[in-house]
Every structure is written in structure tokens, then in C-alpha cells.
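Peer 1: Here's my sequence, what's the structure:
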Amino acid sequence: MAAYCVGLTGGIASGKTAVGRAFEALGIAVADADLAAREAVAAGSAGLAEVVAAFGPDILATDGSLDRAAMRQRVFGDDSARKRLEAIVHPRVRETLMRQCAQAPGAYAIAAIPLLTEVGGRIAYPWLQRFLVVDAPVETQRARLIQRDGIDAALADKMIAAQATREQRLAIADDVIVNNGSLDDLQRHVAALDARYRAFAGAA
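Peer 2: Down below sits the predicted model:
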């Protein structure tokens, strides 16, 4: 049971996934908010039933699962619809992450939450003892997005602008990894933080 939990976040294409994998390679359990969000509205779940009650059956695919493209269409640019959806999904995500971190073996656990800043930071996740932000310059994020997703610069900029700013994320950080170097650099940063977190967990 991990009594010490670290929240991992960062902007789109900042390298959060690579950082999470590096911690996993060191034997640390990483609970993933994106996976928890999918589980929250999985076919046949109470969460999906609540989404259908709120938005109607046309957000379902023919197999009874959530039609994510249709759902995105419904909430894109509609703040009240997005908030309604978040009110259904986010509490379930928080509960799943807290359970997974509490049950994780090892000295500490990590909760990877891409929108940690946007959903309220410490207010939403008071059980996380420390926040680690993976940071990258906006130009680096843009270049990675264009390469990774095969999109143009205008769409990349829109995706970056839809999230919290670098400044907002850094304001909640206890630790920061600036990910603008090589994978070896990243792994060295993670190894140093792993040693620090093991010490914190031992003293907790």
C-alpha cells in the first residue's frame, strides 16, 4: 500500500507519457487518469447511463459504447455541456485514481493527470502530497504535436491554447522536469526524483 502519492501533469506533447514510463521502469505504479476516464463511461457502466440521461441516446455508438467523436462534438465550444460531462466523469476518475494509488505496491505511487491544473489542482486532489510538472517550451510542444499527430501549426496552437498555460501549471508545481533534451536526460531527471520521493515516502 503506497501511503505517499505524487501527481504527474504537464501540457500536451510535453512528455508526460515518457516520464510515466520511466517511473514504471523503476518499479513505481502509475495510475492513469485517461484510462480511468474511459472506464468511467465504459459500455454498461453507471457513468455511461448518467451521460445518456444527460445528453440523450444519440451519443451512443451502434454497439452501445460512447461515441467519443459525437460526444466531443456536443461539448466542443459549449461550456455548460462540458461542465455537465465533467461533473459525471471527474468524480469517478478521482475515486479510481485514489483507490489505485492506495493499493499500489512500493514506496510511493504516481497519479498521471493531464488536466490536473484545469480540474482544480490541490482542491480537487487533496490526497496528493506532491505535484510534478513536465514542462516544455510552447515551440517544442507545437513541433512535437505537428510531428506526432500530422496536423498543421494552426490546429496545434488551438490544442495548446485549450489547456492551462505553462505559467498556471508551474504555479502548482513542487517539482519540474524541463523536457527539452534527450531521453537519457529525462531518465536521469526521473531517477533523481525517484530517490527524492522514496526518501519523502520513508519519512511520511
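
Peer 1: going forward, measure contacts and count neighbours with C-alpha atoms only.
Peer 2: Will do.

Peer 1: what about Ser70, neighbour count?
Peer 2: For residue 70 the amino acid is Ala, not Ser. Ala70 is flanked by 14 other residues according to other C-alpha atoms under 10 Å.

Peer 1: And Ala171, by the same measure?
Peer 2: Using other C-alpha under 10 Å: Ala171 sits among 11 other residues.

Peer 1: Please identify the buried residues of the longest helix along the chain?
Peer 2: Using DSSP state H to define each element, the chain has its longest helix at helix 79-103. Neighbour counts over helix 79-103 (16 or more other C-alpha atoms under 10 Å) mark 81, 85-86, 88-90, 92-94, 96-98, 100-102 as buried.

Peer 1: Name the nearest of those residues relative to Ala112.
Peer 2: Nearest to Ala112 out of the buried residues of helix 79-103 is Leu97 (C-alpha to C-alpha; 8.8 Å).

Peer 1: before we move on, what SS does the spatially closest residue to that closest one that is not a sequence neighbour have?
Peer 2: Once flanking residues are discounted, Leu97 sits nearest to Ala31: 5.9 Å by C-alpha to C-alpha, 6 or more residues apart in numbering. Classification of Ala31 using DSSP: H, G, I helix; E, B strand; the rest coil returns strand.

Peer 1: Ala31 and Ala102 touch, don't they?
Peer 2: No. Here Ala31 lies out of contact with Ala102, judged by C-alpha atoms under 8 Å, at a distance of 10.2 Å.

Peer 1: want to put them side by side, so please do this one too:
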Amino acid sequence: MQRCAWCSDDPLYIHYHDHEWGVPSRDPQVLFEFLLLEAFQAGLSWITVLRKRERYRQVLFGFDPQRLAQLSDAEIDQLMQDPGIIRNRRKLEAVRNNARAWLQLEDPAAFIWSFVDGRPLINHFTTREQVPAVTAEAEAMSRALKKAGFSFVGPTICYAYMQACGLVMDHTTDCHRHAPLAAAAADAALIRVH
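Peer 2: Sure, this is the predicted structure:
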């Protein structure tokens, strides 16, 4: 079965590639979780974050923004001792900060999806090299999130976030996921071909 070139033979990566990456999500909980996970990825590989995802779910209260907005400095100190997560104080403080900013958004899902006019961008790249690291939409999202008080939301992180949550679909055309995701978007009249 043909997959995107970035997908290794790691079963965790394969499952993520086949079932999550590029699949449109409008669930605020999923969108929030990925926003935090993408921040943890900064400077690291995505597989590193994926391998720690379940531990993050345990120690970050299932990515509950209400609870994370109330994280104390002592709780962050305790998290810094957990070998099951990426122990970076700035990123852990960003969890609390971003949870607070998220809760200030009137409709978080609508806000996130507004950067693609509410419809996923379906790209038709044939090679991994054609897939951009940043787009105008990601730059706009980054500016808006920073203005809203978020941190660890640079344009590159925002584009990876958009890919993860299906705001853009960047499976290459030779990947077995490209055709079904493109067709599903077209069937739902949600598609914006790019």
C-alpha cells in the first residue's frame, strides 16, 4: 500500500498517517489537542511527539482546556520531572497560556477553520518536495493566534497543524489516502482545490 514518503514503517506513524493526518476535524477538543502537540513538536520530529501522546493525555488531563488553564507553577514543576513527556518549561508554560487563550475564543473551531474559509484545501502534489512548509493561510493563522495571546504558533507550526487537522490535505497523489479524502471533500461540497 503506497503512503506518503514521510511515513516510516513505524506502526504508530502508519496508523496516524492512515487515520488522522489530513482528515478534516471540527471537534474543538481534537483541534485543541493538536495545537498543543504541534507546539511540543517545535524543533523535534513528529514521531517523537506521537510516541509521547498517550502520556500527554494522562498528565495533561485529556487536553481539557478548562483544567489546563488552571495549571499551577508547582504542577508545571512536577511535569518537568516526568520522563514520559518532552520536558521543556517554555512549552509546558505555553500549554497553560494557550489553554487560557483558547477559552477566550467565542467559537474555537470556527476561528481555526476561518483561515481556509471553512473548507479544506485539497492539494494535488505528486512529490514530498512540492509540499510547502508555510503558506499564506498559515502565516495569517499564526498572526491571528499570536494576537489572541497564543505562543508556539509560528507559521511552520501552524501549517503542520493545518495538515494534521485536515484544513489542508497534503497526501501526495500516489498515496492511498489522497483519492478517498479528496472524494469525501468533494461529496460534502467542502472542497477548495488548490
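
Peer 1: Quick TM-score on the pair, please.
Peer 2: Here the TM-score for the pair of chains, by TM-score structural alignment, normalised by the length of structure 2, is 0.28; 91 aligned residues with a C-alpha RMSD of 5.6 Å.

Peer 1: follow-up on the earlier one: need the contact list for the residue nearest to Leu97 of structure 1.
Peer 2: Residues in contact with Ala31 of structure 1 (C-alpha atoms under 8 Å, 6 or more residues apart in numbering) are 97, 100-101, 109-112.

Peer 1: Turn those into TSV, including distance to Glu39 of structure 1.
Peer 2: Below are the contacts of Ala31 of structure 1 laid out as TSV (distance: C-alpha to C-alpha, whole Å):
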residue	distance to Glu39 of structure 1
Leu97	11
Gln100	13
Cys101	16
Ala109	20
Ile110	18
Ala111	16
Ala112	15
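
Peer 1: and the two most separated of the residues you listed?
Peer 2: Largest pairwise distance in those, by C-alpha to C-alpha, is 11.5 Å, between Gln100 and Ala112.

Peer 1: Could you pull out the strands in structure 2 for me?
Peer 2: 121-122, 168-169, 192-193 (DSSP state E).

Peer 1: packing partners for the last one?
Peer 2: Same thing as strand 192-193 of structure 2. Here strand 192-193 of structure 2 touches strand 121-122, going by 3 or more C-alpha pairs under 8 Å, 6 or more residues apart in numbering; DSSP states H and E.

Peer 1: quick revisit: would you mind measuring from the residue nearest to Leu97 of structure 1 to Lys83 of structure 1?
Peer 2: To Lys83 of structure 1, Ala31 of structure 1 is 24 Å away according to C-alpha to C-alpha, to the nearest Å.

Peer 1: circling back to that earlier point, just tell me which of the strands of structure 2 ends up closest to Ile76 of structure 2.
Peer 2: strand 168-169 (33.2 Å).

Peer 1: Structure 1: helices as residue ranges?
Peer 2: Secondary structure of structure 1 (DSSP H): helices located at 16-25, 33-40, 46-55, 68-75, 79-103, 138-149, 153-161, 166-171, 183-203.

Peer 1: From the contact counts, what lies against the longest one?
Peer 2: For helix 79-103 of structure 1, the contact count by 3+ C-alpha pairs under 8 Å, 6+ apart identifies strand 29-32, helix 33-40, helix 46-55, helix 68-75, strand 109-112 as packing neighbours.

Peer 1: Kindly report the same for the last one.
Peer 2: With contacts defined as 3+ C-alpha pairs under 8 Å, 6+ apart, the packing partners of helix 183-203 of structure 1 are helix 16-25.

Peer 1: and the helix it packs on, what does it pack onto?
Peer 2: strand 5-10, strand 29-32, helix 183-203.

Peer 1: let's see it at 10 Å
Peer 2: For helix 16-25 of structure 1, the packing partners by 3 or more C-alpha pairs under 10 Å, 6 or more residues apart in numbering; DSSP states H and E come out as strand 5-10, strand 29-32, strand 109-112, strand 130-135, helix 183-203.

Peer 1: Export those to TSV and append columns for distance to Ala171 of structure 1.
Peer 2: Output for these, formatted as TSV (distance: least, C-alpha to C-alpha, whole Å):
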stretch	distance to Ala171 of structure 1
strand 5-10	12
strand 29-32	22
strand 109-112	18
strand 130-135	10
helix 183-203	19
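
Peer 1: so which of those comes closest to Met159 of structure 1?
Peer 2: Here strand 5-10 is closest among the helices and strands packed on helix 16-25 of structure 1 (C-alpha to C-alpha), at 13.5 Å.

Peer 1: for the closest one, packing partners?
Peer 2: Counting by 3+ C-alpha pairs under 10 Å, 6+ apart, the packing neighbours recorded for strand 5-10 of structure 1 are helix 16-25, strand 29-32, helix 79-103, strand 109-112, strand 130-135, helix 166-171, strand 175-178, helix 183-203.

Peer 1: Output these in JSON lines, with distance to Ala40 of structure 1 appended to each entry.
Peer 2: Listed next are these as JSON lines, based on distance: least, C-alpha to C-alpha, whole Å:
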{"stretch": "helix 16-25", "distance to Ala40 of structure 1": "21"}
{"stretch": "strand 29-32", "distance to Ala40 of structure 1": "12"}
{"stretch": "helix 79-103", "distance to Ala40 of structure 1": "6"}
{"stretch": "strand 109-112", "distance to Ala40 of structure 1": "16"}
{"stretch": "strand 130-135", "distance to Ala40 of structure 1": "24"}
{"stretch": "helix 166-171", "distance to Ala40 of structure 1": "25"}
{"stretch": "strand 175-178", "distance to Ala40 of structure 1": "29"}
{"stretch": "helix 183-203", "distance to Ala40 of structure 1": "29"}
